[in-house]
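Undergrad: build me a model from this:
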Amino acid sequence: MPENQLDEELWDERYRSRPALWSGEPNRHLVGEAAELEPGLALDVGCGEGADAIWLARRGWRVDGVDVSGVALRRAAEHADRAGAEIAGRITWLHENLTAWDPGRGRYDLVSAQYMHLPPPERDVLFRGLAEAVAPGGTLLIVGHHPTDLQTTVPLPPRPELFFTGVDVVALLDPDGWDVVTEAAVARSVTDPDGRAVTVHDTVVRARRR
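TA: Next up, the predicted model:
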C-alpha cells in the first residue's frame, strides 16, 4: 500500500508496473454488506481497475467510479467494455483527486470506500465529505486495514496514523443522522512474504443515513 494514497504519478507508475494490480474480484466486504441493498446510484471511491463498480453494475446499480490514476481508469473502462455494453453503460469513470473533488451532497444511494488510507486530517475531511454525499436512506460503507495489522508480518507502511478503527469512522458521523448497521474488525487469513498464514483484520463500517 503506497504511503500517499492520492499521489497520481505514484499510482500510475504502480499500475504500469504490472498487467493487473488487483485480483479482478469485487471486495469481499462490498459483496457481504451491499448484496441485499436496493440498486440506485453508487459512488465507488478509489475504484482502481473497476471490479467493484462492475459488480455493482451487474446488480443493476448506476455507478460513478472515481480514481486518481488515469491508468487504472483506462483499465477499468476496458474491463467494463468486456463485461458488455449494458454493464459499461451503467458506469461513469471519473478522474479526480478526492481531496479536491466535491461529490455533491445527498446524491448517492451507496458510497463505498475500500482501503482509503490517509493521515487523520485528510482522512477525516474525506470521510465526512463522503458521508455528506449519501442520500437520505442511503448507505455509507467504509473498509480499511485495522491498526492491529501493523503487529503482523504482512508488509504495511510503518505509519500507525494511516490506519483506523470502526470507532474512528463512527465518531465522524452525526449520531442523530445515522444508524450504524455494522461496526466490526473482521478477521481474514492472508499469506505473508515468507509464505506463512497470517490473520489480519479489516475495519468495516456500514451506516444508513436517516
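Undergrad: please count neighbours and contacts with C-alpha atoms only from this point.
TA: Will do.
Undergrad: which residues belonging to the helix or strand that residue 86 is a member of are considered buried?
TA: Following DSSP states H and E, one finds residue 86 within helix 85-88. Buried residues in helix 85-88, counted by 16 or more other Cα atoms under 10 Å: 87-88.
Undergrad: please apply the same query to stretch 35-53.
TA: Of all the residues in stretch 35-53, those buried under the rule 16+ other Cα under 10 Å are 39-53.
Undergrad: and for comparison, fold this next one:
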Amino acid sequence: MTASEVKQHWEDRYAERERIWSGRVNPWLAEFAASSTPARALDLGCGEGADTLWLAEHGWDVLGVDISDTALRRAATQAVTMGLADRVRFEQRDLSESFPEGAFDLVSAQFLQSMVHLDRMWIFTAAANAVAPGGVLIIVDHGAAPPWAPEHFREHVFPSAEEVLQTIELDERQWDRVRVGSAERDAVGPDGQAGVLVDNLIVLRRVAAEAGQSG
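TA: The predicted structure follows:
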C-alpha cells in the first residue's frame, strides 16, 4: 500500500462519522502524565485530539501529529472551543515517512496500531530519540482484542510489551523502566456491554543528564 493510499484509508475512516473516538483521554496517559512536571509533549497519532487537549488542559505545551487532515481539523476546532489554541499545535504527517523535529519531555503513542502499513519499529525508535533527558516515553498497545470484537479478531495474537520493546533501538543504560507489561481495565463496549480490556504498557524514563555534564 502506497503512502497516499494509507492516508486515504484514514481520511475515509474519519469521513464515516462526525466523531470517531470518545473524546476522553486515554487513562494510562492520564495516570503517568500526572506524575510528571508539565513541559513539552508530543502526541503521536493524536486523532481528534482528546489526549492532546487533556495534556494542554493540565499545563503541557503539546504537538499533536496525525496522518488525517480531517482528524486534525476537528482537533484544532476543539482546541479553539476549549480556549487551548495557544498551548497546542497540530501537524499532519505520515509517521512511517517522517518524524517531528525537536526534543520533548513526554512522548505518547496510545494504541498506535493499524490494519494498514505502519512502521512501528521506526516510529518508536524515533519517539525514544525525541525524549529529552529526564523525560518519559509512554507506549500503550492493545494486548488482546475486546471481548465484544468479532470471533476472528479475538483470535489474533498481539505482541507483548517486552516483544515490542525489543524492536526499539534503545541504549538501556539511558533508560529507567517505570512499567513494562500488561494491565487490565474495565470498559464498556459499543452496545453498552461491560468487559475487561487488556493493554500492554511500555513506560520508560530517560536518565537525566548529570549536573555539569555537556554534549
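Undergrad: and residue 112 of structure 2, how far from residue 134 of structure 2?
TA: For residue 112 of structure 2, the distance to residue 134 of structure 2 (Cα to Cα, to the nearest Å) stands at 23 Å.
Undergrad: for residue 32 of structure 2, same thing?
TA: Residue 32 of structure 2 is 14 Å from residue 134 of structure 2, where distance means Cα to Cα.
Undergrad: which parts of structure 1 are helices?
TA: Using DSSP state H, the helices found in structure 1 span residues 8-16, 28-34, 51-58, 70-83, 85-88, 120-132, 166-170.
Undergrad: most packed of these?
TA: helix 51-58 (a mean of 24; mean count of other Cα atoms under 10 Å).
Undergrad: how far out from the middle of the chain is stretch 21-30 of structure 1?
TA: Here the centre of stretch 21-30 of structure 1 is set off from its chain's centre by 10 Å, with Cα atoms, centre = their mean, to the nearest Å.
Undergrad: start to end distance for that stretch?
TA: Stretch 21-30 of structure 1: ends 19 Å apart by Cα to Cα.
Undergrad: cool, stretch 38-53 of structure 2 as well?
TA: 13 Å.
Undergrad: who's in contact with that stretch?
TA: Around stretch 38-53 of structure 2, the neighbours that count as contacts under Cα atoms under 8 Å, 6 or more residues apart in numbering are 19-21, 23-26, 29, 55, 58-68, 71-76, 78-79, 84, 88, 104-110, 112.
Undergrad: same thing with stretch 188-196 of structure 1?
TA: Under the contact criterion Cα under 8 Å, 6+ apart, stretch 188-196 of structure 1 has outside partners 153-155, 197-202.
Undergrad: what does residue 200 of structure 2 align to in structure 1?
TA: Aligned counterpart of residue 200 of structure 2 in structure 1: residue 203 (TM-score structural alignment).
Undergrad: meant to ask about residue 91 of structure 2
TA: Aligned partner of residue 91 of structure 2 by TM-score structural alignment: residue 94.
Undergrad: confirm for me that its match is in contact with residue 70.
TA: No. With contacts counted by Cα atoms under 8 Å, residue 94 of structure 1 stays clear of residue 70, the gap being 9.0 Å.
Undergrad: can you go through the contacts of stretch 38-53 of structure 2 and name the buried ones?
TA: Neighbour-count burial (16+ other Cα under 10 Å) is assigned, among the contacts of stretch 38-53 of structure 2, to 29, 55, 60-68, 71-73, 75-76, 78-79, 84, 88, 104-110, 112.
Undergrad: residues contacting the residue nearest in space to the middle of structure 2?
TA: Closest to where the C-alpha atoms of structure 2 average out (Cα atoms, centre = their mean) is residue 109, at 2.0 Å. Neighbouring residues of residue 109 of structure 2 by Cα under 8 Å, 6+ apart: 43-45, 138-140.
Undergrad: those in strands, which ones?
TA: Within those, residues falling in strands by DSSP state E are 43-44, 138-140.
Undergrad: aligned to residue 28 of structure 2, what sits in structure 1?
TA: Aligned partner of residue 28 of structure 2 by TM-score structural alignment: residue 29.
Undergrad: right, and the match of residue 200 of structure 2 touches residue 165 too?
TA: Yes. Between residue 203 of structure 1 and residue 165 there is a contact under Cα under 8 Å: 5.6 Å.
Undergrad: common neighbours of the two, please.
TA: Each of 146, 185 lies in contact with both residue 203 of structure 1 and residue 165 under the rule Cα under 8 Å, 6+ apart.
Undergrad: with neighbour numbers in mind, choose between these two.
TA: Neighbours were counted for residue 203 of structure 1 and for residue 165 using other Cα atoms under 10 Å; residue 203 has more, 26 against 20.
Undergrad: number of residues surrounding the spatially closest residue to that one that is not a sequence neighbour?
TA: Spatial nearest neighbour of residue 203 of structure 1, chain neighbours left out: residue 185 (4.6 Å); criterion: Cα to Cα, 6 or more residues apart in numbering. As a burial measure, residue 185 of structure 1 scores 20 neighbours (other Cα under 10 Å).
Undergrad: just the one 5 residues further on next, same as before
TA: Here the neighbour count serves as a burial measure; for residue 190 of structure 1 (other Cα under 10 Å) it reads 13.
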